[in-house]
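In: A structural model of the following input is requested.
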Amino acid sequence: MAVLVALGAFLMTLAGGWTAQHVTDRRHLVLGLAGGLMLGVVGLDLLPEALEAAGEDVFGVPEALLLFVGGFLLAHLVERLLAARRASHGADEHNHRAPEVGLTAAGAMVGHSAMDGVAIGAAFQVGGGMGAAVALAVVAHDFADGFNTYTLTSLYGNARRKALIMLFADAVAPMVGAASTLFLTIPEQALGAYLGLFGGVLLYLAAAEILPEAHHVHPARSTLLCTVAGVGFIWVVVGLAG
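Out: Here you go, the predicted model:
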């Protein structure tokens, strides 16, 4: 049953990616929406789950929050190192983004989608009602995952073929994750730690890269409204799932 539900996540992810690649004439709106979706996923979905699963304090601070900050700093460090490497080879770091950053971020999205599949499988092991609630949340926000995966990959200058490969991998990941629950169980503490770290990476990409890029050429009110709409969409999804 869990794998069949994950098939819905597969289709929604592809729908999100299809939407992202077919509105290129409104790129600033796409980026504004993607930034809002990412902010919503981090603040309203990932971080609360991380705190619940890995909430033990480390020197007075919850472990999940420490990893959240660590993920933010890690993303910043990786991007600066890649930008410096490109600059040393004669590239202008202000005009040329490092494609590796986009691929790494998209790879993290794939990993997150696999964890979504694991969550579906684990929830169905608890009971049908719990499984249905988790499945609703996953299927709904996988549209945002597909949208963001394609946007992140292409934003950093990767070819459309690579963006489509990462989108397909992101779509398949929930099914693989759901199937894996037939054979293994991920400790809750480890899952919470991963969600905290991944949340920090996503927040950096949204706040330091995607939203500034969205407003760089078109600082329009419509772009801001798309960002707010993205956050609001995730809020509705989380509320319905709860």
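
In: From here on, just use CA atoms for contacts and neighbour counts.
Out: Will do.

In: how about residue 200, what does it touch?
Out: 42, 67, 68, 69, 70, 71, 72, 73 (C-alpha atoms under 8 Å, 6 or more residues apart in numbering).

In: Select from those residues the one having the most neighbours.
Out: The residue in the contacts of residue 200 with the most neighbours, by other C-alpha atoms under 10 Å, is residue 68 (28 neighbours).

In: which stretches of the chain form strands?
Out: Under the criterion DSSP state E, the chain contains strands at 57-58, 61-62.

In: most tightly surrounded among those strands?
Out: strand 61-62 (a mean of 14; mean count of other C-alpha atoms under 10 Å).

In: quick one: the helices in this structure?
Out: 2-21, 27-40, 47-53, 63-88, 99-126, 128-155, 160-180, 188-204, 211-217, 221-241 (DSSP state H).

In: how distant is the third one from the center of its chain?
Out: From the chain centre to the centre of helix 47-53 is a distance of 16 Å (C-alpha atoms, centre = their mean, to the nearest Å).

In: can you check stretch 230-242 too?
Out: The gap between where stretch 230-242 is centred and where its chain is centred comes out at 15 Å by C-alpha atoms, centre = their mean.

In: Could you list the residues in contact with that stretch?
Out: By C-alpha under 8 Å, 6+ apart, stretch 230-242 touches 33-41, 44-45, 133-134, 136-137, 140-141.

In: Return the set of buried residues in stretch 227-240.
Out: Across stretch 227-240, burial judged by 16 or more other C-alpha atoms under 10 Å covers 227, 228, 229, 230, 231, 233, 234, 235, 237, 238.

In: can you tell me which two in the residues you listed are farthest apart?
Out: The span of the buried residues of stretch 227-240, defined through C-alpha to C-alpha, is set by 227 and 238 at 17.1 Å.

In: hmm, back to that, could you say which of the helices of the chain is packed most deeply?
Out: Comparing these by mean neighbour count (mean count of other C-alpha under 10 Å), helix 27-40 ranks first with a mean of 26.

In: Just list what it packs against, helices and strands only.
Out: Applying 3 or more C-alpha pairs under 8 Å, 6 or more residues apart in numbering; DSSP states H and E, one finds that helix 27-40 makes contact with helix 128-155, helix 188-204, helix 211-217, helix 221-241.

In: So for residue 178, which of these sits nearest?
Out: With respect to residue 178, and counting by C-alpha to C-alpha, the nearest of the helices and strands packed on helix 27-40 is helix 128-155 at 10.7 Å.

In: Make CSV out of the buried residues of stretch 227-240 and add distance to residue 160.
Out: Formatted as CSV, the buried residues of stretch 227-240 follow (distance: C-alpha to C-alpha, whole Å):
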residue, distance to residue 160
227, 24
228, 28
229, 26
230, 24
231, 27
233, 27
234, 27
235, 31
237, 29
238, 31
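
In: please give me the structure for this one as well, since I'd like to look at both together:
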Amino acid sequence: MEGFVLVLVLAALPAAGNFLGGLAAELVDVSERTLSLSLHLAAGIVMAVVGLELMPEALEASAPWVPILAFVAGGAFFMGIERTIGSIQARLGAGKENAGPLAIFTGVSLDLFSDGVMIGTATVLNPSLGLLLALGQVPADAPEGFAAIATLRRAGIRRRTRILMSLGFALPILIGAALGYFALRQAPEILTLSVLALTGGALTSVVVEEILTEAHEGDTSVWDPILLTGGFALFAAISVYLGA
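Out: Here you go, the predicted model:
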């Protein structure tokens, strides 16, 4: 198996992990405390993705100030997404309580998109590296899928819609993989690294403004900080031992 087909197969692995996490959220009764714990775990994982994977790679650029500015632009980018979601919600007559869950859904999609970009570009360079990246993302993406769907469930979004949205998580990672394979592999390095940094800035905003905020909307647990740092440690271990 070679070329673009291999890239799509590898990208499908983290997408499947994310879907299984969302499916678990559908099958069990998720209490407010459990949701808070899962959101803290997901926040820790996303923080590790940004701090250990995206930004260290981005700062290898010949002109580091460019991806640094892209990181700031990523925060502004997510702010624009959040306001767009709020505006659409208002026009449709939906309550503001749904804006947060949909913003989290968008944030998870951005994370999966960045996974796809890295898998696509890495597979071009070395198929074995692409495989390691894909396998390493699976245990990291499952908690994110669980937290995202559990949040949508608490917001009262219909089950059929939630399942379709869970399946929809496959799109951003496949699109990212295609972009990494066809476009960014021949783009200037500074552009590729800036895309990673912009994604990192957006994900940082997602963690602070949406995931952790949503986690404290209901009943919380004294174990929340442990799950937050545990999520970071989980991805760090994946990065070190699986080469993600």
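
In: Just give the TM-score of the two.
Out: Put the two chains on top of each other and the TM-score (TM-score structural alignment, normalised by the length of structure 1) is 0.74; 232 aligned residues with a C-alpha RMSD of 3.6 Å.

In: Is it possible to get JSON lines of the helices and strands packed on helix 27-40 of structure 1 that adds distance to residue 54 of structure 1?
Out: JSON lines is the format used below for the helices and strands packed on helix 27-40 of structure 1 (distance: least, C-alpha to C-alpha, whole Å):
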{"stretch": "helix 128-155", "distance to residue 54 of structure 1": "19"}
{"stretch": "helix 188-204", "distance to residue 54 of structure 1": "5"}
{"stretch": "helix 211-217", "distance to residue 54 of structure 1": "29"}
{"stretch": "helix 221-241", "distance to residue 54 of structure 1": "20"}
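
In: To residue 100 of structure 1, which of those lies closest?
Out: The closest of the helices and strands packed on helix 27-40 of structure 1 to residue 100 of structure 1 is helix 128-155. By C-alpha to C-alpha, the value is 8.9 Å.

In: Mean deviation, that closest one versus structure 2?
Out: With mean C-alpha distance after the TM-score superposition for structure 1, helix 128-155 of structure 1 departs from structure 2 by a mean of 3.7 Å once superposed.

In: Remind me what that helix packs against, helices and strands.
Out: Counting contacts by 3+ C-alpha pairs under 8 Å, 6+ apart, helix 128-155 of structure 1 is packed against helix 2-21, helix 27-40, helix 99-126, helix 160-180, helix 221-241.

In: starting at the chain centroid, how far to the shortest one?
Out: Centroid separation for helix 27-40 of structure 1 versus its chain: 12 Å, with C-alpha atoms, centre = their mean.

In: Quick one: residues in contact with it.
Out: 20, 23-24, 144, 147-148, 151, 202-203, 206-207, 210-211, 213-215, 217-218, 222-224, 226-235.

In: one more time with 7 Å, if that's ok
Out: The contact list for helix 27-40 of structure 1, computed with C-alpha atoms under 7 Å, 6 or more residues apart in numbering, reads 20, 144, 147-148, 202-203, 206, 210-211, 214-215, 218, 223-224, 226-231, 234-235.

In: so where is that helix in structure 2?
Out: Using TM-score structural alignment, helix 27-40 of structure 1 lines up with residues 35-48 of structure 2.

In: The matching stretch vs structure 1 - mean distance after superposition?
Out: Comparison of stretch 35-48 of structure 2 with structure 1 after fitting gives an average deviation of 1.9 Å (mean C-alpha distance after the TM-score superposition for structure 1).

In: Under the alignment, what does residue 183 of structure 2 map to in structure 1?
Out: So, by TM-score structural alignment, residue 183 of structure 2 is matched to residue 185.

In: Okay, the residue nearest to its match when sequence neighbours are not counted and residue 66 of structure 1: tell me how far apart.
Out: The shortest distance from residue 185 of structure 1 to any non-neighbouring residue, by C-alpha to C-alpha, 6 or more residues apart in numbering, is to residue 122 (7.9 Å). For residue 122 of structure 1, the distance to residue 66 of structure 1 equals 26 Å [C-alpha to C-alpha, to the nearest Å].

In: what do you get for residue 223 of structure 1?
Out: Here residue 223 of structure 1 is placed at a distance of 32 Å from residue 66 of structure 1 (C-alpha to C-alpha).

In: Could you export the contacts of residue 200 of structure 1 as TSV, including distance to residue 128 of structure 1?
Out: Converted to TSV, these look like this (distance: C-alpha to C-alpha, whole Å):
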residue	distance to residue 128 of structure 1
42	27
67	32
68	32
69	36
70	36
71	34
72	36
73	39
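
In: Roughly how far does the residue nearest to residue 185 of structure 1 sit from residue 8 of structure 1?
Out: Applying C-alpha to C-alpha, the value for residue 122 of structure 1 to residue 8 of structure 1 is 17 Å.

In: Next, the contact list for residue 116 of structure 2, please.
Out: Counting by C-alpha under 7 Å, 6+ apart, residue 116 of structure 2 touches 11, 173, 174, 176, 177.

In: And residue 214 of structure 1, by the same measure?
Out: By C-alpha under 7 Å, 6+ apart, the contact list for residue 214 of structure 1 reads 28, 31, 32.

In: can we see that at 10 Å?
Out: 27-35, 220, 223-224, 227 (C-alpha atoms under 10 Å, 6 or more residues apart in numbering).

In: Need the strands of structure 1 in TSV (columns: distance to residue 108 of structure 1).
Out: Formatted as TSV, the strands of structure 1 follow (distance: least, C-alpha to C-alpha, whole Å):
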stretch	distance to residue 108 of structure 1
strand 57-58	25
strand 61-62	22
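
In: Figure out which of these is closest to residue 49 of structure 1.
Out: Checking the strands of structure 1 against residue 49 of structure 1 by C-alpha to C-alpha gives strand 61-62 as the closest, at 12.6 Å.

In: How about residues contacting the closest one?
Out: Strand 61-62 of structure 1 has contacts (C-alpha under 10 Å, 6+ apart) with 50, 51, 52, 54, 55, 56, 68.

In: and the residues you listed as JSON lines, adding distance to residue 164 of structure 1?
Out: What follows is these, written out as JSON lines (distance: C-alpha to C-alpha, whole Å):
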{"residue": "50", "distance to residue 164 of structure 1": "29"}
{"residue": "51", "distance to residue 164 of structure 1": "33"}
{"residue": "52", "distance to residue 164 of structure 1": "34"}
{"residue": "54", "distance to residue 164 of structure 1": "34"}
{"residue": "55", "distance to residue 164 of structure 1": "36"}
{"residue": "56", "distance to residue 164 of structure 1": "39"}
{"residue": "68", "distance to residue 164 of structure 1": "28"}
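
In: That concludes my questions; thank you for your assistance.
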